[in-house]
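structure here, sequence nowhere to be found:
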């Protein structure tokens, strides 16, 4: 009898299970790291022993922990060690320059100053910063500031000099060095693969480790208990394993190895294949997912490969590879039982992705692998039909609509915006579409993506369309059940049911009972990973969740 007693009981709560067979309950029993009972409080108390911890929820709401199906954890962590140029912190270029000037005072000459998160569409000046702006405040330091989308960066003259980039430097394939249309001088803006020309110093293991420790604090604060790392490198795996071996990893990690060298990341396809690693290798905390490929840029920076030009432009974006180039590489992975996730935002990129999967499917049935098209922003109806035939998952960046939806409207126009991240169409076609933020491209709080899926509204309260809205239940499902499905873990993650991991979030409000406009303000009271508290709002230290505080801490160190 004693062996059946619970380690933890959560009683007298409002449990939203996301399990359709038992959608609501009042209590949960946990043994080791696993849920063993979901039901009524009086029945749960039968599992109470002398050493059982009992938490009276007093009516608070409990849901499964969120699963972020597409982010870049260590990149976000490293950003927390840099200047935070997000609009809420630096609403103008002048404010960005003040931050750079402050950093320059605390940084030895010739050492790099890095920042992230600026968005020209939200800056007061409505333009990109330039090398000349940065030169005014940091003439003796190389400076690089990465845009929020990560598809472009601005550097100053010192950075250009140290990197050997001059007016004579040719655009790399798949990249662009912007030049002033009047003078022909380099403006400092580097798009896509041109960012790889910057001679940044190598990151150290301790840099990445320190950043990840900060990042996972934020994940826990947002109620995120599992993250899919969509650009995993050797150094990332080393950091995850170090944290795990020291019992300091407080989020489950699902790595997707970066396949082909691009955007500062080294391609690992041949190395992974040579080791014989297959999807699913690992344990409950770190489990290999497969290989990540990339076909185009983004809509915010006008580099996605569209079928028709961006508004007010002749440009249709940048397509990195055609089918003949990318399909054989994807096929290598698929035939070796490595799942494939491929970044495709514009229609031309999605078409190349689907054609490549179709070619592979002729050699091997891939329909049960749950391969993915990442972002999948602008699929056509025909694309959706073909995706369903292949049982592809749409890794939908619905969080983009809230954070950068205004730039989508400006860059695409109202007609195309009506079919961006089309969650209703995904559902109508039977396509599973886990939601994501692509953190640090946009903010990582899942409630903003859930809100956008339901309302189709942006951060400025602009309604983008009224055609692709889904219910609140389906929006939450995108960050729980559907996200678990995308890693073939729907039995153990994403819902509250016996035999699932005890990954739980506690909130004061029931999201189904409050005004829809209040969703983005929901606070997580507690986050449990495997039945252990990894975040408690009562004990939260605000300075651990501010990017600028991280910058100040680093400078003092």
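On my side now, so go ahead. Predicted model only: the values in this text are computed from it and were never measured.

CA atoms for contacts and neighbours, from now on please.
Fine.

who are the neighbours in contact with residue 374?
Counting by C-alpha atoms under 8 Å, 6 or more residues apart in numbering, residue 374 touches 70, 341-345, 394-397.

need the contact partners of stretch 75-83.
The contact list for stretch 75-83 (C-alpha under 8 Å, 6+ apart) reads 99-100, 103, 113-116, 207-208, 210-215, 439-440, 546-548, 550-551, 554.

show me which of those are buried.
Listed as buried from these are 99-100, 103, 113-116, 208, 210-215, 439-440, 547-548, 550-551; burial here means 16 or more other C-alpha atoms under 10 Å.

count the neighbours of residue 311 for me.
Residue 311: 15 surrounding residues under other C-alpha atoms under 10 Å.

so who does it touch?
410-413.

who wins for most neighbours among these?
Neighbour counts for the contacts of residue 311 (other C-alpha under 10 Å) peak at residue 412, which has 22 neighbours.

from the contacts of stretch 75-83, which ones fall inside strands?
Under the assignment DSSP state E, these contribute 113-116 to strands.

TSV for those, including distance to residue 498?
Shown next, in TSV, are those (distance: C-alpha to C-alpha, whole Å):
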residue	distance to residue 498
113	50
114	47
115	45
116	42
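
want to compare, so here's the second one:
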């Protein structure tokens, strides 16, 4: 216990407090002053520090631990999804999807876009027909409809949405994207892949105001707080998102630490200033809780749409040549320049790498920069670190590259079924070698990729890491590569201190230690005393951010 010279504002006492410090030690009480932890120890010694105005909260033996740190989300899209958009599960059939669309269209204002999430990645072939498009057109009742898949890289839109977006049958595919066509007729089906999705998203974005963006980000942070999240990294932060975060913080309304990832290249689904123009103004938007300390690029797409870049070929299909392996969006020399540029700015580079060839190229780029720049304290992130060649696993630790683990699908899902359809079962199920990465010494950080994952509850990810089974009960009894399961303490560290370390805020948050922000969550159960398949049922009864209650269950 650390002695203190002034009285604490708040003492949390009589708890089972898992600190996630270097020894994974437990305590009974925490003293907090000015939003910071000033002492950790047993209840008697901590309560002896109280002053006449100290508030004492009796935890009643409940477990407490550091707030979660989400290494990867999309905070604006998440809030938009929660506040304004239609929701349906990836398992939904076409009939069910169209039923949801029709119900929303019946209540919509004239001309209003119907935007929704998420159709399953395994449904792409079924949706890719004129007959399916006709059903979506009928369900939309004349409204433009835009529906995102569960990867958030692809869209299914109706004819009215294509008309408003300027997409027509005789239009060539855009660079780094595609308009899918009915294999029988050659006509558009409304399936838009990668950059083609951005054309429709841009048209739909015209109805979205700055006030709506502010409300969306604020709501997303509130949802995160309710799930115990007290810090996050937005994974693609164009200027409007950065402005919104900093404005909320200056108004005293941001209740989490926010690290921003500034795109070096304009993403197809994101609008607003990016690149050098954004880098030039980043420090204007730096606040107490907003840290624009990372850059971001996308190196490939997603497996289900055959846009992720792999060393081995996809299964043959009519739309691609034999031996097709997916495309890298940036070549190695340019990748080296981006890593070097980020380091010269003192910024880590977060790189979307869904396929193992993309992972290899990012590691090659970092290795090249190490040869001519020498050691660095900057941490680069490979998101999503899911498909990795065995010989590349050790290179994460050797090069100091973080494995940004998200979305939370290291167990059987419709995502995986979509991968099996294009890669074959054997390759598709070599998914998320988390235990091997851990044993190699890599820094593993936990994220949600929300709204790719509709409910960004870290306990779902943690249970999945421990059991390799779907915590929702879907795919009962089926495990995904069970040899890659890890223990609970390691999984909790991945979602707390490891993520804080990867984001460069581990001196501030991520563990319960003197000097750190009092970002603490109280649980309804001790997760070390329950069956592994009950971990995802854990609820947050109270979330403290800087020592003040921001969620009460």
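Received the coordinates, thanks. Quick caveat, the model's predicted, so the values are computed rather than measured.

could you tell me where stretch 466-482 of structure 1 falls in structure 2?
Mapping stretch 466-482 of structure 1 onto structure 2 (TM-score structural alignment) gives residues 482-498.

and the contacts of that stretch?
For stretch 482-498 of structure 2, the external contacting residues (C-alpha under 8 Å, 6+ apart) are 20, 66-70, 432-436, 443-447, 458, 462-463, 465-468, 506, 509-511, 528.

could I have the buried ones of the residues you listed as PyMOL selection syntax?
The PyMOL command for the buried members of the contacts of stretch 482-498 of structure 2 (criterion: 16+ other C-alpha under 10 Å) is given here:
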select buried, resi 20+66+67+68+69+70+432+433+434+435+436+443+444+445+446+447+458+462+463+465+466+467+468+506+509+510+511
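
so of the contacts of stretch 482-498 of structure 2, which ones are in strands?
Taking DSSP E as the definition of strands, the contacts of stretch 482-498 of structure 2 contribute 66, 68-70, 444-446.

what's the most distant pair in the residues you listed?
Greatest spatial distance in those: 66 and 444, 17.1 Å, computed using C-alpha to C-alpha.

give me the nearest residue to residue 470 of structure 2, chain neighbours excluded.
residue 411 (5.2 Å; C-alpha to C-alpha, 6 or more residues apart in numbering).

check the gap between the one you found and residue 426 of structure 2 for me.
Counting by C-alpha to C-alpha, to the nearest Å, the gap from residue 411 of structure 2 to residue 426 of structure 2 is 15 Å.

neighbour-wise, which of the two wins?
residue 411 (26 against 9).

verify the stated contact: that one with residue 468.
Yes: if you go by C-alpha atoms under 8 Å, residue 411 of structure 2 and residue 468 touch, sitting 4.9 Å apart.

what sits in contact with each of the two?
With C-alpha under 8 Å, 6+ apart, residue 411 of structure 2 and residue 468 have common neighbours 479-480.

quick one: map residue 48 of structure 2 onto structure 1.
Per TM-score structural alignment, residue 48 of structure 2 is aligned with residue 46.

give me the number of residues near that match?
Residue 46 of structure 1 sits with 10 neighbouring residues when counted by other C-alpha under 10 Å.

related to what we said a few turns ago, how about the ones in strands among the contacts of stretch 482-498 of structure 2 in JSON lines, adding distance to residue 242 of structure 2?
Formatted as JSON lines, those follow (distance: C-alpha to C-alpha, whole Å):
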{"residue": "66", "distance to residue 242 of structure 2": "26"}
{"residue": "68", "distance to residue 242 of structure 2": "21"}
{"residue": "69", "distance to residue 242 of structure 2": "19"}
{"residue": "70", "distance to residue 242 of structure 2": "17"}
{"residue": "444", "distance to residue 242 of structure 2": "26"}
{"residue": "445", "distance to residue 242 of structure 2": "23"}
{"residue": "446", "distance to residue 242 of structure 2": "22"}
